[in-house]
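**Student:** next come a sequence and a model predicted from it.
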Amino acid sequence: MGVTGLARWVNAPTTSLDLISQNIARNHQGQARGKWHLSVKSFRSTLSAIPGFQVHSERTMCALTMNDNVFVLVEDPVAPSRADLLAQQLPEGQTPIPLTGPGAPKHYCKTFLTLNPPGALEQLLSQLRARWASVRQTSGANQLSHTAGQQLTVDGLVYSIGTDFVVRAGNVILAGGAVKGMLLEAEYLPLTAMHRSTDGTMELLTNLLVSILPNIPDAKTAAVTMSDSIWEEVLWDREQEEEEQANPKPPETDDINKVFVSGDEDMVTSKKGEWSGVDRDRRSAFLIIGALKSEGLL
């Protein structure tokens, strides 16, 4: 698994998958390797239905199933973000709200979980009798009905281009069968990290995604990006930070052998949350959920 770029073709025609398959085969000598299928369900909390219980805003939850994992994004619009607390500027003498320990928020506005096997989330909610209701998209972006079933699917193909690139392309299909454009994903297998431009895109993958799009007038496409600060917020682990605070690492000492090593200061190194293993799927799922939510499809 490697570094991945994502794009959205908003007004893709119904023949878009065939056009992309032809383009990849003719111009990139690529081959179809299998199916690409994602399913997404949305839920909304029903805390306001509890007699005498007041909530300012209901929480939302999106569950994206990819292969054998389910990636769940829970959002509480009332809760603060870690970035807000880190940037808080208080009057002199006032104690800031801690990030961990006593006085810290019980949770932040975004919580991103990885579950398996598929179906475990619904089973858990049922066993706990949790106050969450499935929300399913109907005809319009702002019309929701509380009915069961898959809300949205991405259905398409996986292609390989040489030994270095994997391309995924799929139609975004609402529960009623309406097609809402296409998602395209390009993965560069040799690297799990890559420098990005100021707009958050990676030039190598952006150029590849542009080249596989058919030449259609008035095509509306957009790169799906995310800042490092947002991803760091998602990756933050409360228990890990509390453990590190309780057991700080000893300071590093100068190593005499380091004088013989130089020239690697600018090399990109892999770290937690980069495009490798299940973290690649997690990051891809988070981007896809964010893109679909921004369009009102979730």
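**Tutor:** Here it is on my side, so go on.

**Student:** all contacts plus neighbour counts: C-alpha atoms, from now on.
**Tutor:** Fine.

**Student:** by residue count, which strand of this structure is the longest?
**Tutor:** What stands out as the longest strand in the chain, according to DSSP state E, is strand 31-45.

**Student:** that one: which residues count as buried?
**Tutor:** Across strand 31-45, burial judged by 16 or more other C-alpha atoms under 10 Å covers 31, 32, 36, 37, 38, 39, 40, 41, 42, 43, 44, 45.

**Student:** pick out whichever of those residues sits closest to residue 291.
**Tutor:** Relative to residue 291, the closest of those is residue 40; by C-alpha to C-alpha it sits at 12.5 Å.

**Student:** before we move on, back to that, and the longest strand of the chain, what does it pack onto?
**Tutor:** Under the contact definition 3 or more C-alpha pairs under 8 Å, 6 or more residues apart in numbering; DSSP states H and E, strand 31-45 sits against helix 16-28, strand 60-66, strand 132-137, strand 152-161, strand 165-174.

**Student:** residue 73 touches residue 114, doesn't it?
**Tutor:** No - taking C-alpha atoms under 8 Å as the definition, residue 73 is not a contact partner of residue 114, at 9.1 Å.

**Student:** so those two - more neighbours on which side?
**Tutor:** residue 73 (21 against 17; other C-alpha atoms under 10 Å).

**Student:** spatially nearest residue to that one, not counting backbone neighbours?
**Tutor:** residue 112 (4.6 Å; C-alpha to C-alpha, 6 or more residues apart in numbering).

**Student:** so which strand or helix has that neighbour?
**Tutor:** Here residue 112, judged by DSSP states H and E, is contained in strand 110-115.

**Student:** next up, a structure to set beside the first:
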Amino acid sequence: MKHRILELYSGIGGMHCAWNETNMPGEIVAAVDINTVANDVYKYNFPDTNLLNRNIQALSPKEIQKLSVNTILMSPPCQPFTRNGKYLDENDSRTDSFLYLISILDQLETIEYILMENVKGFECSTVRNIFMEKLKECGFVYQEFLLCPSTVGVPNSRLRYYCIATKNKNWSYKTKPEIMRALPKTYATPYSLDLIIEKNIEDKYLVPDKMLRKANLFDMCYKDSRRSCCVTKAYSHYVEGTGSMYTDATPEYLELCFKRANSFEVGSEEFVNALKELKIRFFTPREVLKLMSFPKTYTFPEKISRKQCYRLLGNSVNVKVISELLLILFQQ
């Protein structure tokens, strides 16, 4: 069976990449997003896909039905369910489009499969409860997950909520009432970052002096590291909690340099100078794409700035995790 897929909140096309990764028969019939910069990147990589720059609330059930799609892949806005978003849940206007979609789900008679991704915290929300009740009402069976890319062999932390749902009576996956924190099969230990690190990186990726003053807050990675922190849309703009930094130096030499730096006043010029030889830098957008399991052929248009790249990646999905979930969702 060749599946016809509607990709909502399509962003830069992480879901599209994940579908391609499965090698299952099907096509993205339409992709929908209101972010024009993300749409430029999506169109650059998938020029033949019908990309709609639309507010999802402007899509009528009749219009969706005309697409003859049987699958919805989506990653609704996560800010209403995060600390920075003040946990406003259903009272946040950014949930309106998803709540609208939930409200019309019973009118989308051709939809048989759904995959939804969101931030950790969604599982505790009122919106999640509304979504689950609607799935049951429409005859879907579903499974919820909280998964990190490291569980599928990717050296990156990006814990996210996922829900897969189907009306297929022959679905062989045995659902459980609890939220699963692992997939049914086991995966290899995460590979080392050496496999994704680029050579001869431009100096523009070096951490600037004003940020080196806060170097004690950095999460540091090396070529032999088998882990890295989640890159957020604020990466390269803020220091703490936005993603890891990288150095070619060994952990031993880095420890020595930090020990020397900390003999001075933290944040002082002497402190910064003691760390400069480490050439601590940001991961490049290309390296972050690899950490998020995008294919080698995926690229950003030249007109997209580095800051825009990080913002778009911070809002995207891990392709490997999604593709593994899709394989489960469509198994007979």
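**Tutor:** All right, it came through fine. Here the structure is a predicted model, which is why all the values come from computation and not from measurement.

**Student:** TM-score for the pair, please.
**Tutor:** Overlay of the two chains. TM-score (TM-score structural alignment, normalised by the length of the first structure): 0.32; 158 aligned residues with a C-alpha RMSD of 6.1 Å.

**Student:** mind giving me the packing neighbours of whichever helix or strand comes after the strand holding residue 112 of the first structure?
**Tutor:** For strand 110-115 of the first structure, the succeeding helix or strand toward the C-terminus, using DSSP H and E, is helix 120-128. With contacts defined as 3+ C-alpha pairs under 8 Å, 6+ apart, helix 120-128 of the first structure has no helix or strand neighbours.

**Student:** can you list the buried residues in helix 120-128 of the first structure?
**Tutor:** Of the residues in helix 120-128 of the first structure, those buried (16+ other C-alpha under 10 Å) are residue 121.

**Student:** tilt between it and strand 110-115?
**Tutor:** Helix 120-128 of the first structure and strand 110-115 are oriented at 100 degrees to each other (axes from the mean of the first three to the mean of the last three C-alpha atoms, to 10 degrees).

**Student:** now do helix 120-128 of the first structure and strand 60-66, the angle between them.
**Tutor:** For helix 120-128 of the first structure against strand 60-66, the angle by the same axes, to 10 degrees is 140 degrees.

**Student:** could you check the angle strand 132-137 makes with helix 120-128 of the first structure?
**Tutor:** Using the same axes, to 10 degrees: helix 120-128 of the first structure against strand 132-137 is 140 degrees.

**Student:** for stretch 182-190 of the first structure, buried residues please.
**Tutor:** Of the residues in stretch 182-190 of the first structure, 182, 183, 184, 185, 186, 187, 188, 189 count as buried by neighbour count, 16+ other C-alpha under 10 Å.

**Student:** what's the separation between the second one and residue 205 of the first structure?
**Tutor:** What it means is residue 183 of the first structure. Counting by C-alpha to C-alpha, to the nearest Å, the gap from residue 183 of the first structure to residue 205 of the first structure is 14 Å.

**Student:** other SSEs contacting the strand holding residue 112 of the first structure?
**Tutor:** If contacts are counted by 3+ C-alpha pairs under 8 Å, 6+ apart, strand 110-115 of the first structure sits against strand 69-75, helix 228-235.

**Student:** what lies in contact with it?
**Tutor:** Strand 110-115 of the first structure has contacts (C-alpha atoms under 8 Å, 6 or more residues apart in numbering) with 69, 70, 71, 72, 73, 74, 75, 76, 81, 121, 234, 282.

**Student:** identify the farthest-apart pair in these.
**Tutor:** 69 and 81 (25.9 Å).

**Student:** which ones are touching residue 33 of the first structure?
**Tutor:** Going by C-alpha under 8 Å, 6+ apart, residue 33 of the first structure touches 157, 158, 159, 160.

**Student:** dump the residues you listed into TSV; add distance to residue 288 of the first structure as well.
**Tutor:** Output for these, formatted as TSV (distance: C-alpha to C-alpha, whole Å):
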residue	distance to residue 288 of the first structure
157	16
158	16
159	19
160	21
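
**Student:** in JSON lines, list those residues along with neighbour count.
**Tutor:** Converted to JSON lines, these look like this (neighbours: other C-alpha atoms under 10 Å):
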{"residue": "157", "neighbour count": "19"}
{"residue": "158", "neighbour count": "20"}
{"residue": "159", "neighbour count": "21"}
{"residue": "160", "neighbour count": "21"}
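
**Student:** ok, those vs residue 240 of the first structure, which is closest?
**Tutor:** Closest approach to residue 240 of the first structure among the contacts of residue 33 of the first structure (C-alpha to C-alpha): residue 158, at 36.3 Å.

**Student:** I'd assumed residue 21 was in contact with the closest one.
**Tutor:** No - the criterion here is C-alpha under 8 Å, and residue 158 of the first structure misses it with residue 21 at 9.7 Å.

**Student:** anything in contact with each of these two?
**Tutor:** Both residue 158 of the first structure and residue 21 are in contact with residue 32, where contact means C-alpha under 8 Å, 6+ apart.

**Student:** distance check, residue 113 of the second structure against residue 128 of the second structure.
**Tutor:** Distance, residue 113 of the second structure to residue 128 of the second structure, using C-alpha to C-alpha: 17 Å.
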